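Visitor: My questions are about this predicted structure, shown below with the sequence.
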Amino acid sequence: MRKLFSFACLLLFAFAVNAQEHNFNTKYVKPADTLVEKKIEEWQDLKFGLFMHWGTYSQWGVVESWSICPEDEGWTQRRGPYSKDYFEYKKAYENLQTTFNPVNFNPDKWAAAAKDAGMKYVIFTTKHHDGFCMFDTKQTDYKITSSKTPFSSNARANVTREIFEAFRKDGFLTGAYFSKPDWHSPDYWWPYFPPKDRNVNYDPAKHPDKWNAFKDYTYNQIEELMTGYGKVDVLWLDGGWVRPLKTVDRNVDWQRGIRYNQDIDMARIAKMARSHQPGLLVVDRTVSGEFENYLTPEQTVPKEPLPYPWESCITMGNSWSYVPNDHYKSTNTIIHLLLRIVSRGGNLLLNIGPSPLGDYSDTAYSRLKEIGAWMKVHGEAVYATKPLAPYEDGNILYLQSKDKKTVYVYVLSDDKADDVVLPSAINLKGIALNKKSKIVLLDAPKEKIKYKTEGDATTLSVPSSLQHKAVGKYAVAFKIML
């Protein structure tokens, strides 16, 4: 324990890396299952979700899993007293299981803060690439409920179940992040060979028994999650290099290193999962086809609407995992990201990495509270909305209600200032009003807004009492009833 503590103290700096940007496919396959179609529509209306990357790696404040991957990339760098020897490092990393004890874990507190912020669904990392399970799997002892892990004696040791139950009580849809690759499994990284990169370290065609054992291991773990953790709405599968070889796109940089066929039989997994969880959304990230029910651009906001369901997963800080003194995005930046994503028809999945003691940083709670205060005024202009051309024009964003009877026009603050200062007039493109149209500024609903339409353009006259002064924070919204 002293050596591990020293490691944490001696790290030169945290792995505050920006995650890899994932290329996402344009070949979307519409689900044939009507229950899945209905769930997609329900999920799309929610707009704002919470992501959580959490595991033993939080004790060192390092990047999740990737420091044990033997690749020479910016996000895989090892630092500290074990860094010069890969195998010594990996052994020490896996030994973190014996010191993981998040005694401040309180999922009800997380759910309350997320609900107050206006979030509507949660995706939790039940297992990342390192293979450490944050649920009570029967397939391995490398898990939080193992007697090797101090937290196993806690009544809330099965943290995945506790998180799902707490968030469901507050009305959230729940989703299980699950890594298809497993760098702890001897049937993925076979100890007979050293790991070479992120991929399986043997040829599955030469060793079908080992690969079939890994397929069953994956299937059995997912079935555990689908049967022992209540209602699950999303199965969010990461590690897109575990895929049929025929689906590899050699034009995509990170896919060029995939040499072997790593088909884990998604048809079998999805059929089983939906037999337990009807209507389940399956998100087989970056593997286009029937098992990628929505797409997940990472740390990215598309410039225009995409013609299929999608969600941008973006970190609140610089890192997906907990890093001491991480730099958190401002509330202004987060709300602008949310609105730009929603104006393109997507959802924002905002990530927070819990600490080794099992709580968020004070800064994260502060951001959630400030977002929540804004959402209480503007929620109707976020949830269940649809894109409206021209989507974005300068500091103006356009949205509309699903029935197209109401338009929402957002005026954003300057990126470096929280307050929105309105000019004397606002010009809107592509919006023609009539004498029966009504306009309300959600941030000052008692003020009367006059307008003038010429052709397909409208000019809003800002009341003199609101001109050239702070009207609201981050973004203000005009509600236009056509």
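Guide: Sure thing, it's come through.
Visitor: Please count neighbours and contacts with C-alpha atoms only from this point.
Guide: Noted.
Visitor: After the top strand by length along the chain, heading C-terminal, what element do we hit next?
Guide: Using DSSP state E, we find that the single longest strand of the chain is strand 385-393. Going down the chain from strand 385-393, the next helix or strand is strand 396-401, by DSSP states H and E.
Visitor: quick one: the longest strand of the chain to chain centroid distance?
Guide: Taking C-alpha atoms, centre = their mean, to the nearest Å, the mean C-alpha location of strand 385-393 is offset from the chain mean by 23 Å.
Visitor: list the helices and strands that strand packs on?
Guide: Contacting strand 385-393 under the criterion 3 or more C-alpha pairs under 8 Å, 6 or more residues apart in numbering; DSSP states H and E are the following elements: helix 331-343, strand 396-401.
Visitor: Give me the angle between that strand and strand 396-401.
Guide: Angle, strand 385-393 to strand 396-401, by axes from the mean of the first three to the mean of the last three C-alpha atoms, to 10 degrees: 160 degrees.
Visitor: Show me which residues of strand 385-393 are buried.
Guide: Neighbour-count burial for strand 385-393 flags 385, 386, 387, 388, 389, 390, 391, 392 (criterion: 16 or more other C-alpha atoms under 10 Å).
Visitor: Mind listing what's buried along the helix ranked longest in the chain?
Guide: Longest among the helix segments of the chain by residue count, using DSSP state H, is helix 208-227. In terms of neighbour count (16+ other C-alpha under 10 Å), helix 208-227 has its buried residues at 210-211, 214-226.
Visitor: now stretch 88-104
Guide: 89, 90, 93, 94, 95, 96, 97, 98, 99, 100, 101, 102.
Visitor: which among those residues gets closest to residue 267?
Guide: Residue 267 has its nearest neighbour among the buried residues of stretch 88-104 in residue 94, at 32.0 Å by C-alpha to C-alpha.
Visitor: try it against this one:
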Amino acid sequence: MKKIILSAFMLAAFGAQAQHEPYVKETDPLVLQKLDEWQDWKFGLMMHWGTYSQWGVVESWSICPEDEGWTQRKPAGIPYYEYVRKYEALANTFNPVNFDPAKWAAAAKKAGMKYMVFTTKHHDGFNMFDTKQSDYKITAPNVPFSKDPRADVTKETFNAFRKEGIHIGAYFSKPDWHAESYWWSYFPPKDRNPSYEIAKYPERWKSFQNFTYKQIEELMTGYGKVDILWLDGGWVRPLSMQTAESRSWSKTPPQDQDINMPAITAMARKNQPGLIVVDRSVHGPFENYRTPEQQIPDKPLDYPWETCMTMGGSWSYVADDRYKSVNRLVHNLVDIVAKGGNYLLNIGPGPDGAWHDEAYRKLDSIGAWMNVNGEAIYGTRYIAPYKNGNVCFTQKKDGSAVYAIYLMETGAQLPEVIRFAGISPKKGAKMELLGYKGKLKWKQDGDAIAVTVPAAARKRGWTDAVAIRIQ
């Protein structure tokens, strides 16, 4: 993940690449069943958290020697290796004493979130779980929080969210910039890729394969039921699966970064039957759904997908981060769901283990909206034309109802008549405004449907969006 928002050029490149790389449909019936359930959940929580939260800098990328906007070091001018030493020393002061995953889970449930994805390890290689493969971890003796009985924050977080009935996703970075088998200290790193030539040192790469396998095995065997394995760092892939897109991310010649995904996936699903595997941006058999980052596709996609997006401006904690309005967050959710996707909304915990108060307030407001309109979101699927003007459409996957969701601007009043085209209800079809008891009158008005909203309904003080059920 990167702090900056993708440029228009990069978004266009993503869309073009997705079109040229066909989606490979899963064949495991348990995975297909879980994917269908996942498409019912619609709304999830993501959390980027690590030692970097103490500085309020972008997660991991400041130690990557690439001249990119998100890799800049703060303060500027510090020599690279001095900066890396200071960055890695952040582990010595990491002490999130206000860590309270039960509070996070309760807020997520109240907001209507059905699943979560937590960063067990980002690219910098700092482990937020009690791995036996590395000493660079939150449970290491040099980390102050290691003395806390809740030191294995991944386990505590997973357990707290499971207790609230929320499904569990494990984010795991395939590259590891702390591991000697990836960034070998004998050679200086030049970019995000291995610092050595894999073809010249195959045993070192084999060591990295084993390291990765064992870490994922720990997560799949020691942390309870896991529904999603969410793998980041898409440049780590076999040479045969390199694309123009993946090559554009690298400053050095592409290498065969094959970590043996068939073996990893087989092991993971042996321990977690039906596990959804998301080898993101590696378009092949281990990318069960796709993950457009910080953007919403222009139209529905013909495969399972999820927009991962920040609530504020950064994936990781920033002290003065500016959060999106509730109106924008609700509209994003409706837009994504109407196009057949899921919305994975990121919040970055701070160095003390707490969220900004503003994050809780946003989730409370979203939850209030979902309490009224959730049936137009959960368990729905795309229906043409998906949107007409400021009205989005969804339908229950069993076809029992269609919903017209009218998007309201901040501070706007509900109009006397809501019009939309593209949906043709049968004569005598029943329409109801969710949250209001009573039928709505409607009529065909040329090519459009005109729905009259009673005065009593308009006085309710609706905000953000309203949903009309059409049966």
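Guide: Yes, it's here. Just so it is clear, the structure is predicted and the values come from calculations on it, not from any experiment.
Visitor: How close are the two chains, by TM-score?
Guide: Superposed pair, TM-score by TM-score structural alignment, normalised by the length of the second structure: 0.94. Supporting alignment: 461 aligned residues with a C-alpha RMSD of 1.8 Å.
Visitor: Just name the most buried of the helices and strands packed on strand 385-393 of the first structure.
Guide: Comparing those by mean neighbour count (mean count of other C-alpha atoms under 10 Å), strand 396-401 ranks first with a mean of 24.
Visitor: And that one against the second structure, how far off on average?
Guide: When the second structure is overlaid, strand 396-401 of the first structure sits 0.9 Å from its aligned residues on average, using mean C-alpha distance after the TM-score superposition for the first structure.
Visitor: what stretch of the second structure does that strand fall on?
Guide: Mapping strand 396-401 of the first structure onto the second structure (TM-score structural alignment) gives residues 391-396.
Visitor: Same check on stretch 143-163 of the first structure?
Guide: Matched against the second structure by TM-score structural alignment, stretch 143-163 of the first structure falls on residues 137-157.
Visitor: quick one: residue 276 of the first structure and residue 225 touch, right?
Guide: No: taking contacts as C-alpha atoms under 8 Å, residue 276 of the first structure lies outside contact range of residue 225: 9.9 Å.
Visitor: So which residues of the stretch 351-471 of the second structure form strands?
Guide: 380-381, 387-388, 391-396, 402-407, 417-421, 431-433, 441-445, 448-452, 465-470 (DSSP state E, counting those that start in this stretch).
Visitor: got the contact list for the second one?
Guide: The one in question is strand 387-388 of the second structure. For strand 387-388 of the second structure, contacts defined as C-alpha atoms under 8 Å, 6 or more residues apart in numbering pick out 338, 393, 420, 421, 422.
Visitor: cool, the fifth one as well?
Guide: When contacts are defined by C-alpha under 8 Å, 6+ apart, strand 417-421 of the second structure is touched by residues 388, 389, 391, 406, 447, 448, 449, 450, 451, 452, 453.
Visitor: For residue 32 of the first structure, see how far away the counterpart of the fourth one in the first structure is.
Guide: It refers to residue 406 of the second structure. Matched to the first structure by TM-score structural alignment, residue 406 of the second structure sits across from residue 411. Distance, residue 411 of the first structure to residue 32 of the first structure, using C-alpha to C-alpha, to the nearest Å: 39 Å.
Visitor: Helix or strand for residue 262 of the second structure, just tell me which one.
Guide: Element membership of residue 262 of the second structure, judged by DSSP H and E, is helix 261-271.
Visitor: average offset between that helix and the first structure?
Guide: With mean C-alpha distance after the TM-score superposition for the first structure, helix 261-271 of the second structure departs from the first structure by a mean of 0.6 Å once superposed.
Visitor: so that helix corresponds to what in the first structure?
Guide: With TM-score structural alignment as the criterion, helix 261-271 of the second structure aligns to 266-276.
Visitor: mind listing what the residue mapped onto residue 102 of the first structure from the second structure touches?
Guide: Using TM-score structural alignment, the partner of residue 102 of the first structure in the second structure is residue 96. Contacts for residue 96 of the second structure (C-alpha under 8 Å, 6+ apart) come out as 145, 350, 351, 352, 353, 354.
Visitor: part of a strand, is the first one?
Guide: Looking back up the chat, that one is residue 145 of the second structure. No: in this structure, residue 145 of the second structure is helix, not part of a strand, as judged by DSSP: H, G, I helix; E, B strand; the rest coil.
Visitor: what about it, how many neighbours?
Guide: Around residue 145 of the second structure there are 22 other residues, counting by other C-alpha atoms under 10 Å.
Visitor: What distance do you get for the nearest residue to it once chain neighbours are set aside to residue 351 of the second structure?
Guide: The shortest distance from residue 145 of the second structure to any non-neighbouring residue, by C-alpha to C-alpha, 6 or more residues apart in numbering, is to residue 95 (4.6 Å). According to C-alpha to C-alpha, residue 95 of the second structure stands 7 Å off from residue 351 of the second structure.
Visitor: repeat for residue 127 of the second structure
Guide: 15 Å.
Visitor: hmm, back to that, of all the strands of the stretch 351-471 of the second structure, which lies closest to residue 344 of the second structure?
Guide: Smallest distance to residue 344 of the second structure across these (C-alpha to C-alpha): 16.4 Å, for strand 380-381.
Visitor: after superposition, how close is that closest one to the first structure?
Guide: With mean C-alpha distance after the TM-score superposition for the first structure, strand 380-381 of the second structure averages 0.9 Å from its match.
Visitor: Would you check how far apart residue 330 of the second structure and residue 410 of the second structure are?
Guide: 11 Å.
Visitor: re the thing from before, go ahead and build a ChimeraX selection from the buried members of the contacts of residue 96 of the second structure.
Guide: Here is the ChimeraX command that picks out the buried ones among the contacts of residue 96 of the second structure, judged by 16+ other C-alpha under 10 Å:
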select :145,350,351,353,354
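Visitor: and which of the contacts of residue 96 of the second structure is nearest residue 296 of the second structure?
Guide: Taking C-alpha to C-alpha as the measure, residue 296 of the second structure lies nearest residue 350 of those, at 27.0 Å.
Visitor: which residues of the first structure fall in helices?
Guide: Along the first structure, the stretches classed as helices by DSSP H are 2-10, 34-46, 86-94, 107-116, 159-169, 208-227, 266-276, 331-343, 362-378.
Visitor: average distance between the second one and the second structure?
Guide: Once the two are superposed, helix 34-46 of the first structure sits an average of 0.4 Å from its aligned residues in the second structure (mean C-alpha distance after the TM-score superposition for the first structure).
Visitor: Which stretch of the second structure is that helix matched to in the alignment?
Guide: Mapped onto the second structure using TM-score structural alignment, helix 34-46 of the first structure spans residues 29-41.
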